[in-house]
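Colleague: how does the following fold in three dimensions:
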Amino acid sequence: MAATGPSLFVASPLVTSTAGNSGRNRCLSSFRAMAVSADQKSSPATVATRSTENGRWLEEKNRKGRKEEEELTSNIYSNPQEITDENGKTLREYFQECKDLMIQSKAGPPLWFTPLECGSHAPDSPLLLFLPGLNFFFIFFFGGLMAWGLDFLNIIINWENLVKLVERTVRSEYKRSPDRPIYIVGESLGACIALDVAARNPDVDLVLILANPATSFSRSQLLSLIPVLQVMPDQLSLYFSYMLNLASGDPLRMAFENVAKGLMPHQMVGELTQDLVAMSSYLCVLADMLPRETLLWKLQMLKSASSSANSHLHAIKNQALLLCSGKDQLFPSEEEAQRLYRMLPKCEKRVFEESGHFLFLEDGFDLVTAIKGASFYRQGKYLDYVSDYIPPTPYEFKKIYESNRWVLAVTSPVMLSTLDDGKVVRGLAGIPSEGPVLYVGYHMLLGFELAPLVLQFLMERNILLRGIAHPMMFTRAKEGRMLDLGSFDTYRLMGAVPVSGSNFYKLLSSKSHALLYPGGVREALHRKGEEYKLFWPEQSEFVRMASRFGAKIVPFGVVGEDDVGELVFDYNDQMQIPSLRTFIKELTEEVVHLRIDASGEVSNQDVYLPGVVPKLPGRFYYYFGKPIETKERKEELRNRERAHEVYLHVKTEVEKCIAYLKEKREEDPYRNLMTRLVYQATHGFEAQVPTFEL
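Modeller: Next up is the predicted model:
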């Protein structure tokens, strides 16, 4: 059938947002200048990269003048409550911009669109190709990955030609930059294209991001609609397409999300009404775009795409991230994601339980965050957890802060640090500004202390702590009953790296602020009566590496776990029960083993889930001791005995910090939650609650 417009795909360097925005509404303001090319020649788009100099994230820009430098180094994380979604557009504005483009569209071959108005980008940014599905009304922007696609496919093009079009671009870009990965983000039909292209090009380093793949089309209700469309009158096609849009995008929910943030109830009602009117007013545009023949052609294309992609799944060895919606009304996406997860050898999946088929249009979803959280962003053939890391945007930080806000509220953390003259002060003024710095301390039960610690460092000092974490947060020795890797996305987003000598070396060499717990799993999963007891290896593990780079070692202690919960069912209790003993063994076999050459308490530890009874929350206390210098002792600390002396000194200082806090907290009149609530009720809930005298 004849057509009215082209199919548009997005070719752009993989980028991240600096504005702290996410989702369709947060990036619509960037929709202005675009380059169009029929021969797939793309120009650079954007990325915001940051360096780790002095442990701070500074934008790599030309800095002129002291005033500009001060502005660039200001703490963007200091007040998460003030981080807002800027430049969000209403649905009316969104529809109007789309309408103008639709009217101007002319027939022609599929095009690649490259976003231009996103700022500067790093020269080694990998390329991202976005392949939209056969959606009925589609223009979206997510995070810093500004993607633009209008699907008014009314031209005659078969599946094979569509795959070849993408393949030509992939081969061309691979030839130009063979050492960099190419990202293909495919939604629905686009995911089928991505799978076919990957199967046909096994020599190309393709990273697949697949959202609600249409590979499940044979099990979708849409399959039964093909014969219905063949006999359906033209005048009913509009209502049919609109109902499909309701199922895939849930416009009512999207309209509500568009106006719900930051508005008073009466404002919300007014904006919501106007947005819904705007959607209905543009149904005529939809009718022009989607005659019955077009809808039928789209479904037939989906059928061919699904069949082709499924026949090639066995040949795909690429790294793949599956994004599936829990409330997809068009495809059984959650079930399909599980099937593909079992079939694809290098695959991870993330489930968005409350989302519909139109995942990328939902305001709470951010593709950049999903890619970063899954550790899927890399610039070379292999992932480097240090050099490939991109810090959280202000908006990402705000979401993490809000998800942990209740922890901060009920524990009201007290942070103490030590100045150069030995004076103890409240706050983090005694923390070194320049890296590398190694923070060595005590690991609370289940790591209760981590969220307040990392968040406070960012808010107060603009310092990102790179936690050296157990590999169970990043990979599995085998699949089983362990928590899904997606449960640890926030840790990766905030800079956690798997423990290894090479990662430790890279963190210190890049002048990072690294967080190390020598007690590891044994300390974080301790038994009854072992609160505040250190389980460190007999031999030093970090002193000589720290001295090699002149890192400052900051010992610290933290107490409060016994005030928030009581351990009632520990490892020893569970090992007495045969079924639980088997369960613990299975869990332990799923994780990567550490310290296999060690013996005693710190050798490779069993993984178990302790039983904890919550208490009326007390308070968390952190005390950072005086930094221990290694810069002038590099040669001296090459000697193992000297290094071991420093190691024991650090351990002793951590124990002193814990003892100090256990004693001083008894003098805190606001240790109990109720007294803190009374204080905040009279002084404001944002007021800092006092503590003991220093």
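
Colleague: okay, CA-based contacts and neighbour counts for the rest of this
Modeller: Noted.

Colleague: please enumerate the strands of the stretch 351-500 of the chain.
Modeller: Here the stretch 351-500 of the chain has its strands, by DSSP state E, counting those that start in this stretch, at 414-418, 424-426, 437-441, 465-469, 497-498.

Colleague: would CSV of the ones you listed with mean neighbour count and distance to Ala370 be doable?
Modeller: CSV is the format used below for the strands of the stretch 351-500 of the chain (neighbours: other CA atoms under 10 Å; distance: least, CA to CA, whole Å):
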stretch, mean neighbour count, distance to Ala370
strand 414-418, 21, 32
strand 424-426, 17, 36
strand 437-441, 25, 29
strand 465-469, 22, 19
strand 497-498, 22, 17
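
Colleague: of all the ones you listed, which one comes closest to Leu129?
Modeller: Closest to Leu129 of the strands of the stretch 351-500 of the chain is strand 497-498 (CA to CA; 27.9 Å).

Colleague: assign a three-state SS to Thr675, would you?
Modeller: Secondary structure for Thr675, judged by DSSP: H, G, I helix; E, B strand; the rest coil, is helix.

Colleague: to compare against the first, here's the next sequence to fold:
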Amino acid sequence: MSALADSPIIDQPAQVRALRRAFASISDASAAAVDACRPSEGTDQLPSDGRFLLVANHTQGWMEILLIPHFVRQSIGTRVRPLAERGIGKMRGPLRDIAAAFGAVVGSPDNAGELMRHDQTVLVFPGGGREIAKFKGEEHRLSWQGRAGFARVAIANGYPIVPVGLVGSDDMYEGLFSRDSRLGQLSLAVSAKMTGHKDAPVPLMRGIGPTLIPRPRRMYLRFGTPIDTTKPADASDDEWTNTVKQTTQTSLEDTLADLLRIRTDDPYRALNPLAWRRATQPRR
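Modeller: Predicted coordinates for the structure are as follows:
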């Protein structure tokens, strides 16, 4: 995949354009059903021009990949462009078309910068795949390992950052062992030998009963206050990059902690229809 081979900035194949229209229709048709679960707040703070970088947590249920673009489109009408793992560039056939229709591009500084120069709404998960494959006890935690590239590219292009946190999607599966357990260490060793990546294990988990069918859970999604990335005159580039990165991470961690408290007190967290009228409203 070239830098923007799957962006609306250039012509796209007919099948990709058809898939884009289909995805938009599905999003519109499902809006009422999604809203009935009352998962989102904070969309009123989104910059109306679409020029902002969404920085989010990744989950093992992947619901953030669907919900964040849905609510941004429903709120301000812009298409979200997710920055994906580099493996997306190796996709072929229908999977490549689906990724292209969804707006995904390979997550590199050049691609992010090009999207921003064309005023696109961009979504990034600094934790990458490390935040998807979770061991028991690692749910709803960030795993950025010092990554600050998102802050650097936002500063360079004058893009505000909107932290967006999701709680609930990690609850769709239950990890069966911890990272430090013998099985956890075995999973890490096998993963490193098979893929060459020490931080991308395949933890053993379950959904409903002993199956991998995801458990129904309510989603709690919050778009945070935009963070201005304009560099003060007396700050060095490195200092300001670290400041923006840390401010974003702290905001997102606070959001996740707050949403976890809301979820704990919510009788509707397992989507029990009998508790719908008593569902906790995720309002600040």
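
Colleague: ok, now which ones touch the residue nearest to Arg17 of structure 2 when sequence neighbours are not counted?
Modeller: Nearest residue to Arg17 of structure 2, sequence neighbours excluded (CA to CA, 6 or more residues apart in numbering): Ala101, at 6.7 Å. Residues in contact with Ala101 of structure 2 (CA atoms under 8 Å, 6 or more residues apart in numbering) are Asp6, Val16, Arg17, Leu19, Arg20, Phe23.

Colleague: same question for Ala275 of structure 2.
Modeller: Counting by CA under 8 Å, 6+ apart, Ala275 of structure 2 makes contact with Pro267, Tyr268.

Colleague: how far away is it from Arg284 of structure 2?
Modeller: For Ala275 of structure 2, the distance to Arg284 of structure 2 equals 21 Å [CA to CA, to the nearest Å].

Colleague: and in structure 1, which of the contacts of Ala101 of structure 2 remain?
Modeller: On the basis of both residues aligned by TM-score structural alignment, their matches' CA atoms under 8 Å, what survives of the contacts of Ala101 of structure 2 in structure 1 is Val16, Arg17.

Colleague: what is the neighbour count of Pro578 of structure 1?
Modeller: A total of 10 residues lie near Pro578 of structure 1 under the criterion other CA atoms under 10 Å.

Colleague: same check, this time on the one 3 residues further on
Modeller: Burial of Arg581 of structure 1 is recorded as 16 neighbouring residues (other CA under 10 Å).

Colleague: tell me if I'm right that it and Asp573 touch.
Modeller: No - Arg581 of structure 1 lies out of contact with Asp573 (CA atoms under 8 Å); the separation is 9.6 Å.

Colleague: in contact with Cys657 of structure 1, which residues?
Modeller: Here Cys657 of structure 1 is in contact with Pro555, Phe556, Gly557, Val558, Tyr623, Phe624, Gly625 (criterion: CA under 8 Å, 6+ apart).

Colleague: export the residues you listed to a markdown table and tack on distance to Ala337 of structure 1?
Modeller: What follows is the contacts of Cys657 of structure 1, written out as a markdown table (distance: CA to CA, whole Å):
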| residue | distance to Ala337 of structure 1 |
| --- | --- |
| Pro555 | 45 |
| Phe556 | 44 |
| Gly557 | 43 |
| Val558 | 42 |
| Tyr623 | 46 |
| Phe624 | 46 |
| Gly625 | 49 |
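
Colleague: among these, which are located in strands?
Modeller: Using DSSP state E, the members of the contacts of Cys657 of structure 1 that fall in strands are Pro555, Phe556, Gly557, Val558, Tyr623, Phe624.

Colleague: now list the buried members of those residues.
Modeller: Buried members of those, counted by 16 or more other CA atoms under 10 Å: Pro555, Phe556, Gly557, Val558, Tyr623, Phe624.

Colleague: distance of the nearest residue to Ile208 of structure 2 once chain neighbours are set aside relative to Leu183 of structure 2?
Modeller: With CA to CA, 6+ apart as the criterion, Ile208 of structure 2 has its nearest non-adjacent residue at 5.3 Å, and that residue is Arg215. Separation of Arg215 of structure 2 from Leu183 of structure 2 (CA to CA): 24 Å.
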